[in-house]
Structures are given as structure tokens and as C-alpha cells.
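>>> Provided below for reference: sequence and predicted model.
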Amino acid sequence: MIDNDKAVHRTAKRAAAIAAAVALAGMAVTAGSAIAQAEAPKYGGTVEIGSVYPTISALSWDLADWNWKQNYDTGQVYEHLFAADLSKAKRNGGKYAFQADAWLPEDAIRGELAESWKWTDPLTLEVKLRKGVKFPAKPGVMEERELVAEDVVFSYSRQEASAKKIPTYFDHLSKVEARDKHTVVFRFKEFNAEWDYRFGWGYYSGIMPKEVATAGAANWKNVNGTGPFTLTQFVQGNASTYTKNPQYWDSERIGNKDYKLPFVDKVVLRTIKDEATRNTMLRTGKLDIMEGLRWTAVDELKRSAPQLQWSRWLSYTGQYLALRVDTKPFNDIRVRRALNMAINKQEIVKQYYGGNAELFAYPQHPDYVGYYEPLSAMPDNVKELFTYNPDKARKLLAEAGYPKGFTFKVQVCACSPDHMELLPLIAAYLEQVGVRIQIQPMEYGAFLSAMTTKTNAPGYMMNNGHTNPTTTIRKSFVSGQVWNASQWNDPKFDKRVEEAFELRDVGKRQEALRALTREIVAQAPYIWLPTQYVYTAWWPWVKNYGGELRAGAVRPGPIYARLWIDQEMKKKMGF
């Protein structure tokens, strides 16, 4: 039996301890990042993180598998040529939140393994590597040695030769070569606006030594890079554990003093499929950071754990129901547009999301200044898709030859609680115009495989990263691309995308991407759905952190290397 008096006493004691700790922390906790930045960092301890992908364990450790999540899983270990300049984060007085899944503004990129880089002519880029950067010794894999230019060439060449690579991804390059021990030269066939993203800081640009490939890159026990942490434990469906790399080269300047990184001894990324369990672990201090929380959990957590720090951000993962345009009836634009009009998207924003969503924020994200256009600026044929009009939907269906509607299958990932709840609501709207859906929940691996092998059902409900202003159009709507779930195929559209990528003038490129976005949205290869707001929460003992999520394409390693845990505060708060 539980002694209620003792339980109440323990609760009161912890509350008092929390209040005292917060008072001791004083301005450092309440005044925000400027004060926190002046604190001297504290080394040691473990940071426990519920990731922004909490339901999905690591999918592959081999960079040549071209897995989208690899930078989240390996980015603590494998470094890139470039990374986010975190000194320009909002908590440091800068203008960037560094939350986008794969968008680094040009003025917020720093050299990571690259010490410097320059264009020696319009189609030749020269990259100078940092000297003295070390791969640590890994028993059974490799001896300690310095990173050299041949490692960059090897990593690129292995990616380029992979049967799993994204089509056309490196087609703009003619050759990558080592000029000397610390100089890499990238020779271009033609300019590509995504050059830095594609081989410098993107999803598939990690630098891996050849010794790992020889030992077996798919085995987590062989993973070994120059990053701030080493991978020391992996339990499928449970956690990935990273331990401090004593050989790490980088430092952080705080209060006019340089401190060797990383600060924490360990980073543990938890895989927790149950949402309620994740929230409880955060509330009870078993998680120091929870990177992605649905709005439905926020009010209760703010009541039960008022000391939590918060960041609210518009998701960089758009959501939609892809309609395969290579199958009937979705080869008819009238049907696709009808299904969009049949759904009351304004009501979804207001009632389902409680106002915590934006009606129109995909495929371009509002943060992509110069590329994004609000719905109010869109042409009427786009605005119409976001206006509830079941009568016109029925009329269009009848014109297309479906006066009594039809039935189609929709695949959805069981890993997404939001989609599992939202899809029946969408089904109810569609039934009002005679369209019925058969819902097929799938585990993530099978769900992803269906799309990548182009065997997905006529309807495919998914989240998809905005990525960046150019990739969001290329990966989703250029024929043959992996993430093209609607199987959109328009050679003229493909050509215009290619031409936009070759534009060096940013203003002209933005204009071209705006036009391409307007066109593809009006074609309605998807049922466009609202983009929700997401919350990140962390305890005040997590220092040098302001809710940043990615320092490259879904890559948190440089962020984790710079935060520290005030273990004394944590203890005084009763945790």
C-alpha cells in the first residue's frame, strides 16, 4: 500500500527543492541565454534525449545506404565538410533557430572539417581541410590516424557508386580529387545551387574512413569518425549511446575563453514509441530534453512541470495524402482537386489542432524567405484547394465520370499517432462526397519500402521534410525521384527544375522556385494538409541550449557537443 501522507510529503519536498534550485539559479535560468552564455561550462554527466524521431530506431549505419535518418544516428560520429554556425543561434543574439530539417542559410554555414574553401574558377571548388583532425583508434577496425583528403574522396566516391543513391544527385560533378594531403578539389560539369548541401552538409555527405567500410559499415560496432562522440552501444528499439571522444578537435568560446568539446560524457538517444510514456519520462526528469511534443501534451506538462523550458516551432515536416497520378482515377486532375475541396482544412486547423497549425506551409516553409508565398498571394486555382467546397467537389467527380464516388486504399505509418488519428477524420470528409478509403496501417520499414520501391498504394499518407527550398520541389515532383510518392512525371517540369538549379543569381532562382511551387500545388498531386506546430521542452539544468535541433540535414551532433548538464542544479531540484 502507498502511504498517502508520505507521498504528499515527498511531493511537497520536491516542489520546495525545485523552487529553491530555481531561485539559486537566479538570472541564469530566468533571464535566458545571454546570461547563460556567460556561465562557465561544467564537464561530465549524461544527457538523456527523446529525439525528434522518437518512434523510429536507427535504420542503417552505412552511409552508402542513402538512408534519410543516417545523419541523426551517425552525425555525432561522422563529421561533414560544413555545418551550422551555432554562434548565430537566437540564444546567442543571432537570428536563426536552427530547427529546419535541412536548411542552412548561406550566412549561417561554417567550416567543420573544411578550414576554408574558394572557387578557383566558375566550375572548380577548392576545399582546404583542417590539419590534425584525428580518427580515434577502434579495436578491430583501425588505428588512430589523421583525417586526410583521400578520406573525403573515398566517402564521395563510395556514395556515388552506391546502387541506392538518389538519381541525379551528383550528376553536376565531373570529378573529385585530392590535390594534396589536405586539399580536395571538386570539379563541376555545371553549377548546382545545392552544391554545399549535396556534398558539404546534407543528408549524404558524412566523411567515413575506408577502414570502417572494410570492417563492415553496416555494423554499428564498426562506426568510427572524427566527431565529438563515439557510438558505444545500440539497442534496437530502445536507445543509441554515444560516449565522449577524447580526440575531438573542436572547442567552444564562452565568456572570451575557449573550452574543449564536448562537455557531456554521454549522449543517450531514446527510442520511445508510446507517446504517454515519453511525456511521463520528461515530466519526471528521466529525459533532459524532449525534442518533439504534440500540442495536446503541452498544457498538462506546463502545469505538472512548470520549470520546463519551451520552444514552439512550425514543423519542418509537411504532411499530405499523396495520390498516385499514374493510376485511375488520380490521373484526372478534376478528381485530385475535388478531393482537396472535399476536406474542410480550416476546420482541421481550428478543431483538430486547436489552432496549433498553419493551413498552407508546404511544400515551401514560411521561414524560406524569398521562396515562400503565403496563401493570400497565391492564384485562385491554388486558393480554391484550401477552401471547403463539397458541392464543387461532387460536381468535379461527376464530370470525371465518378458521380457515385469510388473506393481507394491509403497506406499510413503506424509510427505516427497524429496520422492514425487524423486519417479517419479525412475519411469522414471524403465520405460526404461518395469517396471511401481503406486504411492500411504499416510498420515504418515496410511503409518506407513501399514508397522507395514505387509499390505504394494509390493513397499514401505521409510526413515529408521540407528539406530546403530547392530540394522540396526536386525530390517530390521530379520524375524518378525516391520521395516522389505521387509518381509525378512531367518532362517539361523536370527541365524547369533543372534550369532553376543552374541559376547562380539568388533572386532569379527564388522567382523560378516560386513559379514551380504555384504550378505543382495547383496540379494537386497530393491532398494538401495543414502543417502543425511542434514543441521542444528541456529542463533548466540543460545549459548552452535554446531548443536548436539540427546543425545540418537532421544532424544534431554539434548541438549536443556544446550543451552541458548542471548536475548540481539537477540534484537540488530533486532529480
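Great, that's in hand.
>>> make it CA atoms for all contacts and neighbour counts henceforth
OK.
>>> what sits against D326?
Residues in contact with D326 (Cα atoms under 8 Å, 6 or more residues apart in numbering) are 486-488.
>>> and the longest helix seen in the chain, how far out from the chain's middle?
If you go by DSSP state H, the chain has its longest helix at helix 4-25. Between the centre of helix 4-25 and the centre of its chain there are 37 Å (Cα atoms, centre = their mean, to the nearest Å).
>>> one more to weigh against that first structure:
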Amino acid sequence: MKKTGKTAALALTMSMAVTAMPFGVSAEETDKTVVRINMESEPDNLDPWLSAASDTEAVFHNVFEGLVLFDETGALIPGLAESWDISDDGLTYTFHLRDDVTFHNGKAFSAEDVVYTYESLSGLGGEEALSSKFKNLTSVEAVDDYTVTMTLAEADAAFLQYTRVAVLPKGYEDQSSAPVGTGPFVFEKYVPGQMVVLEKNEDYYDESRMPKIDEAQIYIMGDDSAVLTALQSGQLDAGIVYADSADYLTGDFTVNSSPQNMVQLFALNNSATPFDDVRVRQAFEYAVNKDQIIDGVFAGYATELYSNFSPVMSYFYNDELEDVYTYDVDKAKELMAEAGYEDGFDITITVPSNYQKHVDTAQVIAQQLKQINVNATIEPVEWGQWLEQVYTNADYQTTVVGLTGKLDPNDILGRYVSDYAKNFMKYNNPDYDKLIEEAKTASDEERVELFKECQKMLTDDAAAVWICDPNAIAVTRSDLKGYTFYPVSFIDLSKLYYEE
């Protein structure tokens, strides 16, 4: 397996347009230990229930918490709930809450906030549901001040993972302008187009996650060259850059690199001719040289994939698929001939123009496919058009895009269920659907085997050409330690510290 570095941005970089703070551990004027970092895009909403942007989530995970949290491996760990019980039939969840938590506005956390949260998200409180994830929830009740029970209509092994959602204080209505959570950092201010500032929560309940810095200044900046300049000049303490850009940095920096649980794929519309023929899809598997893409597009900083699953999720990862397809042009030609396409055909690769790495990947693939007489025309489209045309309406032949990682394998592999609304690959296999359905009520051990079988089925059917998991690259000052990667977007500010 080839392992290496990164595509564009994760959630950690710095801004140049910042008030000058001396390059050092603390600012003498404020006597605060400050880290200056960046997010690539403007927050879409400060209210976590209304936000959908991964960049926003990556920052505000520091402010908000759910009943459960997750660690570096993606495993669920206690959060606002110190423990939980699940009934034998999988329908009733009982959460035992911490009794030592205070919201940032001074309100004591209790069961009423959990009930308020889940009634709001599910619509059980009488208002319109805020999240479709909780449509299976039939009741949520406070047994006492620190015990809550939730009942499902149908057992769903993924439900516990959904309880990562932010718990908000009942009666507080200003989340979109002055967000209030329970996390290790308190929201201080947001200056549109410039920055978000978070302060250490001095009253945080978990000493093991108590921040080691006093303040985080998160600047809104996504331009790679500007990030490099800011790092080089000392205006930023950390940043996310392209792999090939990191080589241009001079001075005392640490380059941190890790797969990010993303799947970059060359998607084929399984319902459209000629990709409704598995032999054609398999021919494409053999014809695409993934090593060339990883080395040429990602400067070697990516992990090769063999199904729609990254090895970052090691517990569920099927590691026996590496040799199902290897780069073999002769085998690809043989399959094309068997399918009646010895002379090839023309295709269009519709690619979102705002993701240069996907455009570059499409260009490499177009050249590679010429070897099997396939003439590919690249059609760059705006992101909004791609979402409507490809993601929503599946009106395309092929595309190159990245699918963001999730913590539960059902959310990753469920994208290929035949009746899933966003199954833009148009993969349709009743046996696959059955496996996904079985996994909803299976034991943990059974789920592992079922999801591994799902990965194998996708690979055997060549539902798409999965290319790589582009690595995330975080560049930090050499004395800034603790940067930690997670299988979902999260800049964990609580772990950052300066080495004296």
C-alpha cells in the first residue's frame, strides 16, 4: 500500500491579514498563550444545528459537545454522558449524564437540555425537525435530572454515533450570533471575512482535556500562497498547505501528515451505457494507474484505495482487496473487447472546477484511457452545478470527486444503497442492500464482517474506480506540539501546546 501526504486543505491554517502579534509563545501585552491558525472558508452558521460546512464543524467542535465524543481512531468515548445502556432489543438507550458540567453562559447542564436538544432535532417537540438523522426517534424522556431515555422505532446500530450532535442549553436563542456550548473553548468573537476567536474555558469539567493555550485566533484564509507567506513571515503558527507547497518552506517547521478518511474516486454512472456493463467498469479499474495520479497530482502524499473505504477506519477496513485489480492495460483491453468495445468510445468527465486536484486527476485519467481507445473530454463545472447535475440528479457519465469521511461505516457505505437519494453512482445490487440492512441490527462483531463484505462486493462489481485518500498536511512551528489528526474534520485546539 502506498502511503503519503495530502490534497488541498484540511481544517488547519493561518491568516496573513492579522494584527501583528510577535512570533512567540505569548503576547506580552495580554500575557496570553496564543495560537494563530486558520480555517479555509467562512463559517456557514455559528449554530451547530444549522451548520453543514466541514470547516465550520472542525473549529466549533472545540465549543460544542455531544453525549458522546470520539478519539483519534474514530472510536466513541463518553462526553456529556458518562455512560449509557442499550436494551437487548436495541430500541431503548439510557444515558447517564455528568453532573459537573456548566454551559458557557453559566447555566448548569442537565437532562432538560438533552430533552430540548433531541426534541428539537427530531421534531418531537412539535416544531419542524432539524435533522433527518433522528426521524427514527419516537420519544426522549428525562428520568431524573441526570438520566435520559430515548426510544427508537427500529433498532439502528448507528444511532449512538449520531449522539455526537451538539447539546445546546434550553431557553437560549442566540446560537447563530453568540454560540454557547460546554466545550473546552468559549466563543469570544467572529469578525466576518477575517477571524474567529476562541478563549480557554477556565471552568471546563474534564481536566484531561483542559486547554494548554489561552486563546486561539482562527483566521479565514484558504489561498495556499498566502498561507505559506504567513507561515514564513511568522504571522501564523500553523497552517494546512498542499503537499508540493510544503517543500518550499524554509526555516524551523514541522510537517505533520496523515490520511484524512476521504475517498477520491473516478465515479462511473452504473445506470448509463456503457457503464451498465460490469466488464467495462472492470476494464477502467485495470486501465487507471493510481500510482501515477498519487505521484503526479498529490506529490506522493496519498494512500491508495481499493474500495470506498479508507484504512484510517482500520477496525472495519477490508485489507484483502489490494490485488483484485492491478494496473494492467492488456487485461483492460481484453475486457473492453469482451464487452464489444474493442474500438473504444467517447466519454465526458464532469468535474467540479473549484477543486484543482480533481481537475488534475481527471486530466491524468483522460491520458491513461487513450490506451484502451477511450476518448475522454473533461467538462469543468461550478460546484453548485456539480451538486445539482451530478450529486442530485445523476445526470452525467463519469466524474472525479472526493467523498468526505464519516465515523460510522454505514454512513460511508450506505451511499451505494440502491434507494439512497444521493447514490449518484447509481449502483444497484439487492444483495448489497441486504447487507447494509442487516448491519443496522447486528452486533459489533457481525457489523465488522458485514461491512468488510460490502467493501468486497463494491470492488468485485467495480462500482467506481477508487483512487486514493489524499493526506492532510499541517505545517506547524517546530515548538508548537500536539497537532492531532482525526478521521473527521476537527482542529483539536485542546491538545496544542508550546514546547519550552
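Received the coordinates, thanks. Because the structure is predicted, anything quoted here is derived from the model rather than measured.
>>> the first helix or strand past the longest helix of structure 1 going along the chain - contacts with which helices or strands?
Next along the chain after helix 4-25 of structure 1, taking DSSP states H and E as the criterion, comes helix 27-30. Here helix 27-30 of structure 1 touches helix 33-38, going by 3 or more Cα pairs under 8 Å, 6 or more residues apart in numbering; DSSP states H and E.
>>> what range in structure 2 matches the helix it packs on?
Mapping helix 33-38 of structure 1 onto structure 2 (TM-score structural alignment) gives no aligned residues.
>>> buried set for that helix?
Judged by neighbour count (16 or more other Cα atoms under 10 Å), helix 33-38 of structure 1 contains these buried residues: 33, 36-37.
>>> and if you look at stretch 135-148 of structure 2?
Buried residues in stretch 135-148 of structure 2 (16+ other Cα under 10 Å): 136-142, 146-148.
>>> and that stretch, end to end?
18 Å (Cα to Cα, to the nearest Å).
>>> list the contacts of it.
Counting by Cα under 8 Å, 6+ apart, residues outside stretch 135-148 of structure 2 touching it are 94-99, 110-112, 114-115, 118-119, 122, 124, 149-154.
>>> number of residues surrounding E499 of structure 1?
13 (other Cα atoms under 10 Å).
>>> follow-up on the earlier one: list the ones among the contacts of stretch 135-148 of structure 2 that fall in helices.
Per DSSP H, those map to helices at 111-112, 114-115, 118-119, 122.
>>> just among these, which is most surrounded?
V114 (28 neighbours).
>>> identify the residue of structure 1 aligned to that residue.
Under TM-score structural alignment, V114 of structure 2 pairs with V152 in structure 1.
>>> so which strand or helix has the alignment partner in structure 2 of Y372 of structure 1?
Residue pairing (TM-score structural alignment): Y372 of structure 1 is matched to Y317 of structure 2. For Y317 of structure 2, there is no host helix or strand (DSSP H and E).
>>> so who does Y317 of structure 2 touch?
309-311, 452.
>>> return the member of these nearest to I218 of structure 2.
S310 (28.7 Å; Cα to Cα).
>>> now that closest one: how far from L80 of structure 2?
Between S310 of structure 2 and L80 of structure 2 the distance is 29 Å, computed by Cα to Cα.
>>> likewise for Y219 of structure 2?
Counting by Cα to Cα, the gap from Y219 of structure 2 to L80 of structure 2 is 29 Å.
>>> again, but for L69 of structure 2
8 Å.
>>> over to A337 of structure 2?
A337 of structure 2 is 59 Å from L80 of structure 2, by Cα to Cα.
>>> D44 of structure 2 too?
In terms of Cα to Cα, D44 of structure 2 sits 25 Å off from L80 of structure 2.
>>> more neighbours, those two?
Ranked by neighbour count (other Cα under 10 Å), D44 of structure 2 and L80 place L80 first, with 27 against 16.
>>> right, and the match of V114 of structure 2 touches I207 too?
Yes: the pair V152 of structure 1 / I207 is scored as a contact, 5.9 Å apart, by Cα atoms under 8 Å.
>>> mind listing what T459 of structure 2 touches?
By Cα under 8 Å, 6+ apart, the neighbours of T459 of structure 2 are 306-307, 321, 324.
>>> which among the residues you listed gets closest to P179 of structure 2?
S307 (39.1 Å).
>>> the closest one and M457 touch, don't they?
No: look at S307 of structure 2 against M457 with Cα under 8 Å: they stay out of range, at 9.1 Å.
>>> okay, helices next: where are they in structure 2?
Using DSSP H, helices in structure 2 cover 54-60, 111-122, 159-162, 224-233, 243-246, 278-287, 290-297, 329-338, 356-369, 383-386, 409-413, 430-439, 444-460.
>>> which helices and strands does the fifth one pack with?
Which is helix 243-246 of structure 2. helix 224-233.
>>> mean shift of the helix it packs on relative to structure 1?
Superposed on structure 1, helix 224-233 of structure 2 shows a mean distance to its aligned partners of 2.1 Å (mean Cα distance after the TM-score superposition for structure 1).
>>> give the buried residues for that helix.
224, 226-232.
>>> onto which residues of structure 1 does it map?
Against structure 1, helix 224-233 of structure 2 falls on residues 275-284 (TM-score structural alignment).
>>> can you get me the centre-to-centre distance for that stretch and its chain?
Using Cα atoms, centre = their mean, the offset of stretch 275-284 of structure 1 from its chain centre is 22 Å.
>>> re the thing from before, can I get the contacts of Y317 of structure 2 in TSV with distance to P192 of structure 2 and neighbour count?
Below are those laid out as TSV (distance: Cα to Cα, whole Å; neighbours: other Cα atoms under 10 Å):
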residue	distance to P192 of structure 2	neighbour count
F309	36	26
S310	35	25
P311	37	17
K452	44	20
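>>> and R509 of structure 1, what pairs with it in structure 2?
R509 of structure 1 maps onto R447 in structure 2, by TM-score structural alignment.
>>> excluding its backbone neighbours, what's nearest its match?
A439 (5.2 Å; Cα to Cα, 6 or more residues apart in numbering).
>>> and what of K260 of structure 1?
S251 (4.4 Å).
>>> next one: L293 of structure 1
Y535 (4.9 Å).
>>> quick one: map the one you found onto structure 2.
Checking TM-score structural alignment: Y535 of structure 1 goes with I473.
>>> can you report how many residues neighbour its match?
29.
>>> with K495 of structure 1 instead?
11.
>>> please tell me how far it sits from K508 of structure 1.
In terms of Cα to Cα, K495 of structure 1 sits 16 Å off from K508 of structure 1.
>>> contacts only, for Y460 of structure 1.
Y460 of structure 1 neighbours (Cα under 8 Å, 6+ apart): 321-323, 410-412, 485.
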